[in-house]
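Trainee: Fold the following for me, if possible:
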Amino acid sequence: MTDAVKTPWHLWVIGGLSLLWNAFPVVDFTLTNMHNEGWLSQYNEAQRALILGAPAWSNICWAIGGFGSFVGSLLLLFRSRHSITAFLISAAGLAGTTWYQLVQNGDAFKKALGDVPLYVSITIWVILLALLFYARAMKARGVLR
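Mentor: Down below sits the predicted model:
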């Protein structure tokens, strides 16, 4: 059985690169919440206290954002239209994380980490929105089932 629409080469490139990119938040979330000393050694005591002291709702948003994007990338590689839903769910999680880090606790994060959280958030938003629009375009072309 052959596919009605041939999979474009760029889907494999974008899907593969996005899977690698989105593996980082999965690893970061897991090792941070397991209190892995090797992973947390990159932070000083003030930074560590800020990161580990986040409320549960913020950690849930972090998990939804990171794991949602990872699943979205997997589904993109499987040519599933549900990748769009996964990326949208990830955006909801990212919105919560962004709110916590930049709005609710912006001064504390800036004092502890400088402008890094701002630049990281902007980068993640740009890539996530690009993946969402790419998945929507592939669905419109009939590539995603």
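Trainee: only C-alpha atoms for contact and neighbour calcs from this point on.
Mentor: Noted.
Trainee: how near is Asn22 to Lys6?
Mentor: 25 Å (CA to CA, to the nearest Å).
Trainee: neighbour count winner among those two?
Mentor: Neighbours were counted for Asn22 and for Lys6 using other CA atoms under 10 Å; Asn22 has more, 23 against 9.
Trainee: To compare with the earlier structure, here is another sequence to fold:
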Amino acid sequence: MNNETVGGVHWSFWAIGAVTLVWNVMGVINFFMQMNADARASFPESHRAIVVGRPAWATGAFAIAVFGGALGCLLLLLRKPAAYYLFIASLLGVIVQLIHTLGIASSTIDFSPFEISMIILMPLVVAAFLIWYSKWAESKGWIR
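Mentor: So this is what the prediction gives:
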């Protein structure tokens, strides 16, 4: 083993896997907080309006996005090729959820630039990156 690899895999694989797992676990925590009425009460009014008014299909998409991403990251760290398919499901969940956020919620809520980046751009970028990265890591032989 040299300074650049751990178990034949470049150290960056483990770092990216760990950081994106933390990102997706934060999404899972956010999901559970949104399902808890006491936690929702502490949200800013704009966020509470999104959660309370969200239809079941958008909530389901949110669940697929965060749980698919978290499980995909876990499988990525375990070097399993099924991570790729969970990342695709996660991206689809993100897109469907954003249909609600952009199409319905944004008509009544004025999002700040920070909210736009965290609610809209970051989930899309991270989900798309993980799809690409899992295939790239597989091509390097890091995923078996």
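Trainee: TM-score of the superposed pair?
Mentor: After superposition, the two chains reach a TM-score of 0.86 (TM-score structural alignment, normalised by the length of the second structure), with 137 aligned residues with a CA RMSD of 1.8 Å.
Trainee: element containing the equivalent of Ala89 of the second structure over in the first structure, please.
Mentor: Aligned counterpart of Ala89 of the second structure in the first structure: Ile89 (TM-score structural alignment). If you go by DSSP states H and E, Ile89 of the first structure is part of helix 82-98.
Trainee: ok now that helix, how far from the chain's centre?
Mentor: What separates the centre of helix 82-98 of the first structure from the centre of its chain is 8 Å, taken as CA atoms, centre = their mean, to the nearest Å.
Trainee: which other helices and strands contact that helix?
Mentor: Contacts defined by 3 or more CA pairs under 8 Å, 6 or more residues apart in numbering; DSSP states H and E place helix 82-98 of the first structure against helix 56-77, helix 116-140.
Trainee: So which of those is nearest Val13 of the first structure?
Mentor: The closest of those to Val13 of the first structure is helix 56-77. By CA to CA, the value is 9.4 Å.
Trainee: which part of the second structure lines up with the closest one?
Mentor: So helix 56-77 of the first structure is aligned with residues 56-77, judged by TM-score structural alignment.
Trainee: From the chain's centroid, how far away is stretch 41-48 of the first structure?
Mentor: 22 Å.
Trainee: ditto for stretch 66-80 of the first structure
Mentor: Per CA atoms, centre = their mean, the displacement of stretch 66-80 of the first structure from the mean C-alpha position of its chain is 11 Å.
Trainee: same question, stretch 48-55 of the second structure
Mentor: Mean-position distance between stretch 48-55 of the second structure and its chain equals 19 Å (CA atoms, centre = their mean).
Trainee: which parts of it are buried?
Mentor: Neighbour-count burial for stretch 48-55 of the second structure, counted by 16 or more other CA atoms under 10 Å, picks out 48, 50-51, 54.
Trainee: what stretch of the first structure does stretch 15-22 of the second structure fall on?
Mentor: Residue span in the first structure matched to stretch 15-22 of the second structure, by TM-score structural alignment: 13-20.
Trainee: With adjacent residues omitted, what lies nearest to the residue nearest the centre of the first structure?
Mentor: In the first structure, the residue lying closest to the centroid (CA atoms, centre = their mean) is Gly66, at 3.7 Å. Leaving out its chain neighbours, the residue that sits closest to Gly66 of the first structure by CA to CA, 6 or more residues apart in numbering is Pro25, at 5.0 Å.
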